[in-house]
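Trainee: Predicted structure and sequence below. I'll ask about it afterward.
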Amino acid sequence: MDTFKAILVKEKQDQVTYELEEVELNTLSDGEVLVKVAYSSINYKDMLAVQKNGGVIKNYPMIPGIDLSGHVVHSTDKRYTAGQEVIVTGFALGMSHTGGFAEFARVPADWIVPMPLNFSLRDAMVFGTAGFTAALSIMALKEKGMDKNTDFRILVTGSTGGVGSIALQILSKIGYKNISALVRKEHQVDIAKSLGATDVIFTDELGEQNKPLNKQKFDYVLDTVGGEIASVIIPQISYGGSMSMCGNAGGIKLTSTVLPFILRGVTLLGIDSVNVPIENRSHIWEKIANEWNISQSTLLKEISLKELPPTIEAIKNGKHLGRTIIKY
């Protein structure tokens, strides 16, 4: 292997560009394990990575891609052997460390999760960071009392995007019966219902944030967008309810009063998928690979690396649905 294909993000004359290039092995960041990438996936964060002032990549040139699955080619760490199937998501991958949008990746051994049994390289990237985040969100809400045997009112925002679409499917698969999906456009209604939503709510039906406390409509909220949408929902969470928060597609500002928290005991649960300790990851991936596995039914598109730009633009313009994975 003299050269291989990779997406390379560059900064020149105050402009950020990206394109498919032939690169050499010494382009890759340091690490104990060299992986032949089989699949990667495209996330909202990957879209930000190729934008000027996207806040993801600070040093150029850089190979983006915060997810990958593949086979170990070579390892100086005894935990991993040639041919072994592995998953890498999060940490600094695709940010300050060359990432998954390439035919090869070199990563620290401490970032690697061995592939669970009965789970394929493709399955792993159907989930990727989006699915990992959805699983973390559901686990956090369950710890706060979200029980499938009780008719709790659950709301999923960003319901046809990467995290939201997987969250809907997992919730439906494991037995939740009262799941509302928040959508913006009419064509998303049937999609959300096909993913497991039992009801669909349009964003303009939520009302405006004009009261510190509003009618108690939702017991648990899995929020993927943040911003104004999250701000409007918080006063509508019922007594003792909780909302997980994992995204900022709707903005980073949150406007609220203390009243939902001190008068209704509402809990906000911050979800971070990037720096989850490696010792906790295998357990989560095992759950994803088994009782929470929806990889055969998810809303999915498979592309090649050279087809990346249109998907990036769709995410940027809010027109992307479900999951898109890259096959190498």
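Mentor: Yep, that arrived.
Trainee: Only C-alpha atoms from now on, for both contacts and neighbour counts.
Mentor: Will do.
Trainee: mind listing the helices for the stretch 201-328 of the chain?
Mentor: Ranges of helices within the stretch 201-328 of the chain are 227-233, 259-263, 278-289, 308-316, based on DSSP state H, counting those that start in this stretch.
Trainee: Kindly reformat these as CSV and extend each row with distance to residue 84 and mean neighbour count.
Mentor: Formatted as CSV, the helices of the stretch 201-328 of the chain follow (distance: least, C-alpha to C-alpha, whole Å; neighbours: other C-alpha atoms under 10 Å):
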stretch, distance to residue 84, mean neighbour count
helix 227-233, 41, 21
helix 259-263, 48, 15
helix 278-289, 15, 16
helix 308-316, 27, 16
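Trainee: Residue 166: which of those is closest?
Mentor: Nearest to residue 166 among these is helix 278-289; the distance by C-alpha to C-alpha comes to 10.7 Å.
Trainee: Can you pull out the residues in contact with that closest one?
Mentor: 110-114, 116-119, 132, 135-136, 293 (C-alpha atoms under 8 Å, 6 or more residues apart in numbering).
Trainee: alright, now check it against this:
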Amino acid sequence: MFNALVVEKDEDGKTHAGVQEVDEGRLPQGEVTVGVEYSTLNYKDGLCIGPGGGLVKSYPHVPGIDFAGTVEESADVRYKPGDKVILTGWRVGEARWGGYAQKARVAADWLVPLPEGLTTRQAMAVGTAGFTAMLAIMDLEDHGLAPGQGGVLVTGAAGGVGSVAVAVLDKLGYEVAAVTGRPETEPYLRELGASRIVPRDELTEVTKKPLESEVWAGCVDAVAGAMLGRVLKQMKYRSSVAAVGLAGGAVIEGALITPFILRGVNLLGIDSVLRPYEDRVRAWDRLTRDLPIEKLEAMIRPATLVDLPDLGAAILKGQVQGRVVVDVNA
């Protein structure tokens, strides 16, 4: 038996989440059984803990789209008991039981080894959000972004993706502008490395202008919606925006084709769910080098399984700052 956060749906279609004891025989099939040590909290987790968001296909369900821990059993030669591993993506925690439990069973192909220099706690301080932020920065660099070209904008900067993006970009030598709708987060963002704070209201008004003044050399966007529509019009010639989220809505309000045609702007979609193994290893290797550990520690908000129903509701309202690290054994 082990403890897990289990989400159930009643006859009226309402979901309820609580910590329960679960028999190990209920774990899904997979080659590797992991003793989970830490997980974290992402926007998708908030959906899966609460209304489901169309992500959860059957109940009862164990959410948690990422986890880090120690291999207990393995039918795959790549992993043996005692190995430290990380899982992000592959629809674990959505279509399959996930990391909000003391045990998880998954396909070996979905795991990556814990990089040297990281603990399982630090890996989940990074989590899917930080991993996605690193993928976004890598793709921006692969499309020509380099320090010295001008400011790099990070939207939703006080959230999980944004926090890691700000810290990494600052360490790499970029001039970072952080967008936030919460003035109280300014000291936090400046400590992470933001040299400029952009109030959210400056970028949410929908305009009919085909283009605006060239301001940004690159952008990590976790918001989409009207904000992305404005940002695209402010991008420099042949610059790129890495789109990682849609907290502001899936429709890019006010967007026109003009930035793409007249300025050659690239809109890069960043998928972290099905990213190939080689990219995953590269991203985690970069994180161990390019993410300052002391800044990572400053982002951490500790939590337990019992805290997750409230935290899940809070993240859907944009009320969670930094990185929630869930100790599933506490």
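Mentor: That came through fine. Remember, predicted model here, so these are calculated numbers, not experimental data.
Trainee: before we move on, the earlier item: ok, so of the contacts of helix 278-289 of structure 1, who is nearest residue 268 of structure 1?
Mentor: For the contacts of helix 278-289 of structure 1, the nearest to residue 268 of structure 1 is residue 136 (13.9 Å; C-alpha to C-alpha).
Trainee: ok, the closest one - contacts?
Mentor: So residue 136 of structure 1 contacts 271, 273, 284 (C-alpha under 8 Å, 6+ apart).
Trainee: Likewise for residue 133 of structure 2?
Mentor: So residue 133 of structure 2 contacts 161, 162, 164, 165, 220, 244 (C-alpha under 8 Å, 6+ apart).
Trainee: ok, for the fourth one, nearest residue in space, not its chain neighbours?
Mentor: So the one you mean is residue 165 of structure 2. Among residues not flanking residue 165 of structure 2 along the chain, residue 133 sits closest, at 5.3 Å (C-alpha to C-alpha, 6 or more residues apart in numbering).
Trainee: so what corresponds to that neighbour in structure 1?
Mentor: Mapped onto structure 1 by TM-score structural alignment, residue 133 of structure 2 lines up with residue 134.
Trainee: Wait, a helix at that match?
Mentor: Yes - with DSSP: H, G, I helix; E, B strand; the rest coil as the criterion, residue 134 of structure 1 is part of a helix.
Trainee: tell me the angle whichever helix or strand residue 138 of structure 2 is part of makes with helix 277-290.
Mentor: Secondary structure assignment for residue 138 of structure 2, by DSSP states H and E: helix 120-142. Here the directions of helix 120-142 of structure 2 and helix 277-290 differ by 100 degrees (axes from the mean of the first three to the mean of the last three C-alpha atoms, to 10 degrees).
Trainee: Buried residues, helix 120-142 of structure 2. List them.
Mentor: Neighbour counts using 16 or more other C-alpha atoms under 10 Å place 120-140 of helix 120-142 of structure 2 among the buried residues.
Trainee: The equivalent of residue 90 of structure 1 over in structure 2: neighbour count?
Mentor: Here residue 90 of structure 1 is matched to residue 89 in structure 2, going by TM-score structural alignment. Residue 89 of structure 2: 20 surrounding residues under other C-alpha atoms under 10 Å.
Trainee: residues contacting the closest residue to residue 89 of structure 2 other than its chain neighbours?
Mentor: Excluding the flanking residues, the one nearest residue 89 of structure 2 by C-alpha to C-alpha, 6+ apart is residue 273, at 4.1 Å. Neighbour list for residue 273 of structure 2: 88, 89, 90, 91 [criterion: C-alpha under 8 Å, 6+ apart].
Trainee: same question, residue 225 of structure 1
Mentor: 157, 158, 245, 246, 247, 248, 249, 250, 251.
Trainee: Try it again at 10 Å.
Mentor: Counting by C-alpha atoms under 10 Å, 6 or more residues apart in numbering, residue 225 of structure 1 makes contact with 156-159, 161, 163-164, 245-252.
Trainee: Minimum distance to residue 239 of structure 1: which of the helices of the stretch 201-328 of structure 1 has it?
Mentor: Closest to residue 239 of structure 1 of those is helix 259-263 (C-alpha to C-alpha; 8.0 Å).
Trainee: Perfect, I'm done here.
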